[in-house]
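Trainee: Sharing a model prediction with you, sequence too.
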Amino acid sequence: MTKGSNDGQAPVALVTGASSGIGRIMAAALAADGHVVFGTSRAPAATETDDGVRMIAMDVDSDASVDRAVAEVLGQAGRLDMVVCNAGFGVMGPIEDTPAELMIAQFQTNVFGVHRVCRAVLPLLRQRPVAKLVVTGSMAGMVGLPMQGMYSASKFALEGYCETLRLELRDSPVRVALIEPGDFPTGFTASRRMIPDAEMSAANRAKLARVSAIVAEDESNGGDLALLGEAIVRIAHDPSPPLRNIVASPEQMELVEAVRPTLSPDEWEGFMAEHFGIEAA
């Protein structure tokens, strides 16, 4: 069990977006590790999951909802040792055909939602001898992905946000870390918000169909889901976790750590274009 509470009590963790996917896996892993875990969802189906995660309502797009949820955790547990900002979604489609309103919605949840939660929980985390603030980034925040430009942009934004926040909190008890997942079979593929066909040209519709099929295959053949739970528990136990924690299949880890550093920017662009079937004009 993490020693984040430093007082002999089970550490208390809050995981946003815990009703499915990566959030559900991480919340369950922390509960199995001995944490008291509160998970959030916009509309929880139950008050507690089979994994022992206490579910509460939170919409990260709303200041009032975030404040109510944090107050509920404080009322039930009296403290907060770890927060995992995981709530988010993905927009898929060509950048040139993405309505501004959809880009705003993407950033509203993925970026501003993280900021709302951070502002609400930091006063509580600062009260603990040691505390962790973890944000779910993505490998899409390290490399631009075709037809996922809005999602990549939101995750790139979180990279800068967390790097800065970590520096600002260096003299506090709070340790900031990113989890950067690669492809995993979590159901994220089916939940993406697609650009309406009516917004796209025929050429872009065809390109989106090709790329989305490749993305779906990559994700269905992605890493072992257990890696995600192991990663969040490892961060919970580490008194000074690294800022960036990539979690991916061995093949994707090799690609990022061994292959990409040997390629020039143009060579990397060519590699990505070939993988996604995008030919040069």
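Mentor: All right, it came through fine.
Trainee: rest of the way, CA atoms for contacts and neighbours
Mentor: OK.
Trainee: Relative to His115, how far out is the residue nearest to Met142 when sequence neighbours are not counted?
Mentor: Spatial nearest neighbour of Met142, chain neighbours left out: Phe156 (6.6 Å); criterion: CA to CA, 6 or more residues apart in numbering. In this structure, Phe156 and His115 are separated by 14 Å, where distance is defined by CA to CA, to the nearest Å.
Trainee: Over to Asp63?
Mentor: Applying CA to CA, one obtains 10 Å for the distance of Asp63 from His115.
Trainee: What of Gly88?
Mentor: Summarising the geometry, the distance separating Gly88 from His115, computed by CA to CA, is 12 Å.
Trainee: coming back round to it: so between Phe156 and His115, which is more surrounded?
Mentor: Phe156 (20 against 17; other CA atoms under 10 Å).
Trainee: got a list of contacts for the host helix or strand of Ile22?
Mentor: Element membership for Ile22 (DSSP states H and E) is helix 21-32. In this structure, residues lying in contact with helix 21-32 by CA atoms under 8 Å, 6 or more residues apart in numbering are 13, 15-18, 36-39, 51-53, 86-87, 186-188, 225, 228-230, 232-233.
Trainee: same question, stretch 248-258
Mentor: The set of residues that contact stretch 248-258 without belonging to it, under CA under 8 Å, 6+ apart, is Pro181, Gly182, Asp183, Phe184, Gly222, Gly223, Asp224, Leu227, Ile246, Val247.
Trainee: ok, and here's another one to check against it:
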Amino acid sequence: MMAAQIPARVGDPATEVAVITGGASGFGLALADQCARRGMRVALLDIDHDRAAAEAEALAARHGVAVRAVGMDASSSASVDAAAATVADRYGRADLVVSNVGVQLFGAVERLTDREWQWVLDVNVVGAARTARAFLPLLRSAPNGRLAFTTSSSVLDPASRLGVYQAGKFAVWGLAETLRLELTDQVAVSVIFPSGMLSRHLESSSAVQPAELRRPIGAPADFEAMAASNPEMVQAPIPPEQAASNVVDEVLTGTRYIITHGDLDAAVRERSTLLHDAAQRARSRTSTTESTPHQSPNHRDRSLRADTPAPNNPKATNMDDYEAIRQLKARYFRTMDTKDWSGMRALFTDDVVIDTTESGGSTVTGADEFLTFLTAALDGVVTVHHGHTPEIELTSPTTARGIWAMEDNLRWPDGTELRGYGHYHESYRKVGDRWLIANQKLTRLRMDSTAPQTHS
């Protein structure tokens, strides 16, 4: 199937690329749609290449961005490596990779066979590792690489008859935590916990089930046992489009943990409380003053290590927050001047307020609304922005404010040039583990305008 004709502007290599595995249907497709809606180029990776190709053509036509379908079998290293090579050849980059492949198989643990365990874990766990391994070179070279893994809310609040599926999703969570440590300061790693959705998950799992393992993905007794053990799991599933819309901004900002929907507060709190109690009991059994003869220093309580900030040391935590806000503002200037609109969108809260009334502009509420205004206002305009000498104040663990001295230079296609000086007055909000701009007001000290030269 031929891809739709795409305007030349979306082929700009500065436009971010989102790679979604399991992208031909369900949550993967819905997330791809959200990325395309924000101007990102997209690669839909799926074992069902025909369906992926049809959806890629539809996304391209709907959003006017480049979308490529790539066949990929997560159970094959050769196939995953070939998919990464295709993305590199087609786009030359990957800024966001969402490892979203997963097959489902119900059954009591005592009845699951070795081959059934091997099939599910090979696709769901090893497939996720294959995907990360294949795309890490592209992610490391991206200006703002993000890697997200789709697990399941069932690892936060499990149910019976999901033993092999839940074990695999716990393993993917562990994989993500390991990669976060290995990729510190290189690639942001997120874990997505989707709750119940109205999708083709059971159908698509059955379609790829090996012939020698052929049986119903789930029997009526399995569904009844699951619902009886965790009634909330089967209540009010939502369309994948709604789930993706709920979390796409957190995915794009690289938030550490992301839950699509549902009330999991009690389940998470109960487990956290029990783990905390267990940790306190373990600590009471461990000497905090010196290592026993059979211990190495690395086995001591972390709070005693000189190179680890103490949990109750606000200065250590604050310095990380100050630097994160400086990095946020640096990305703001860069994405504006390079016209990286999808990257810039990820820097704001959804309800951000931008006030430029004191410099002759207007007030715009909402990140999407501001980006719509900005892309039109700066179409064809070459901009250079510099920020200096920030005054940053943390007002709470999740809020801050700052003032930045600024200088900007704008040049229009007709030669008109504006050089301005002033200040950004901003407030920030911490969402997950990322600081975002929640409010911005631009004040001017001086503006110098140069009219285009005319020749008689």
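Mentor: Now that the structure is in, tell me what you want to look at. Please read these numbers as outputs of a predicted model, since none were measured by experiment.
Trainee: corresponding residue for Ala236 of the second structure in the first structure?
Mentor: Aligned counterpart of Ala236 of the second structure in the first structure: Asn221 (TM-score structural alignment).
Trainee: Run a quick neighbour tally on that match.
Mentor: Taking other CA under 10 Å as the neighbour definition, Asn221 of the first structure ends up with a count of 13.
Trainee: Give me the next element, helix or strand, following the helix holding Ile22 of the first structure.
Mentor: Next helix or strand after helix 21-32 of the first structure toward the C-terminus (DSSP H and E): strand 36-41.
Trainee: That following strand vs helix 21-32, what angle?
Mentor: Taking axes from the mean of the first three to the mean of the last three CA atoms, to 10 degrees, strand 36-41 of the first structure and helix 21-32 form an angle of 160 degrees between their directions.
Trainee: my guess is the match of Ala236 of the second structure meets Thr186, correct?
Mentor: No. Between Asn221 of the first structure and Thr186 there is no contact under CA atoms under 8 Å: 10.6 Å.
Trainee: which residue ranges form the strands in the stretch 51-200 of the first structure?
Mentor: Defined through DSSP state E, counting those that start in this stretch, the strands belonging to the stretch 51-200 of the first structure, from first to last, are 54-57, 82-85, 91-92, 131-136, 174-181, 193-194.
Trainee: The third one: average distance to aligned residues in the second structure?
Mentor: Relative to the matching residues in the second structure, strand 91-92 of the first structure has an average distance of 0.7 Å after the fit, by mean CA distance after the TM-score superposition for the first structure.
Trainee: What residues does Val143 of the first structure make contact with?
Mentor: Shown here is Val143 of the first structure, whose contacts under the criterion CA under 8 Å, 6+ apart are Ser152.
Trainee: so what corresponds to it in the second structure?
Mentor: The equivalent of Val143 of the first structure in the second structure is Asp157 (alignment by TM-score structural alignment).
Trainee: Likewise for Lys132 of the first structure?
Mentor: For Lys132 of the first structure, the aligned position in the second structure is Arg146, judged by TM-score structural alignment.
Trainee: What count of nearby residues applies to that match?
Mentor: Close neighbours of Arg146 of the second structure, defined as other CA under 10 Å, add up to 25.
Trainee: Roughly how far does it sit from Asp114 of the second structure?
Mentor: For Arg146 of the second structure relative to Asp114 of the second structure (CA to CA), the value is 34 Å.
Trainee: swap in Glu55 of the second structure?
Mentor: For Glu55 of the second structure, the distance to Asp114 of the second structure (CA to CA) stands at 36 Å.
Trainee: Tell me which of those two has more neighbours.
Mentor: In this view Glu55 of the second structure and Asp114 are compared by other CA under 10 Å, and Glu55 has more residues nearby, 22 against 8.
Trainee: Identify the residue nearest the more buried one in space, chain neighbours excluded?
Mentor: Nearest-residue entry for Glu55 of the second structure: Ala24, 6.5 Å, with adjacent residues in sequence omitted and distances by CA to CA, 6+ apart.
Trainee: Can I take it that that neighbour is in a strand?
Mentor: No. The assignment for Ala24 of the second structure, made by DSSP: H, G, I helix; E, B strand; the rest coil, is coil rather than a strand.
Trainee: The first structure: which residue goes with that one?
Mentor: Under the alignment (TM-score structural alignment), Ala24 of the second structure maps onto Ser19 of the first structure.
Trainee: residues touching that match, list them.
Mentor: Ser19 of the first structure makes contacts with Gly39, Thr40, Ser41, Pro44, as judged by CA under 8 Å, 6+ apart.
Trainee: By neighbour count, which of the residues you listed wins?
Mentor: In terms of neighbour count, Gly39 stands highest of those at 30 neighbours, by other CA under 10 Å.
Trainee: quick one: the counterpart of that one in the second structure and Gln209 of the second structure, what's the gap?
Mentor: Superposed on the second structure with TM-score structural alignment, Gly39 of the first structure falls opposite Leu44. Here Leu44 of the second structure is placed at a distance of 21 Å from Gln209 of the second structure (CA to CA).
Trainee: Val234 of the second structure now?
Mentor: Relative to Gln209 of the second structure, Val234 of the second structure is positioned 24 Å away (criterion: CA to CA).
Trainee: Which one's more surrounded, the two?
Mentor: Regarding Val234 of the second structure and Gln209, a neighbour count based on other CA under 10 Å identifies Gln209 as having more, with 19 against 14.
Trainee: Please determine how far that one is located from Val103 of the second structure.
Mentor: As for Gln209 of the second structure, its distance to Val103 of the second structure is 9 Å (criterion: CA to CA).
Trainee: ok, whatever residue of the first structure lines up with Gly174 of the second structure - how many residues close by?
Mentor: Aligned against the first structure by TM-score structural alignment, Gly174 of the second structure finds its counterpart in Gly160. Counted with other CA under 10 Å, the burial measure for Gly160 of the first structure works out to 12 neighbours.
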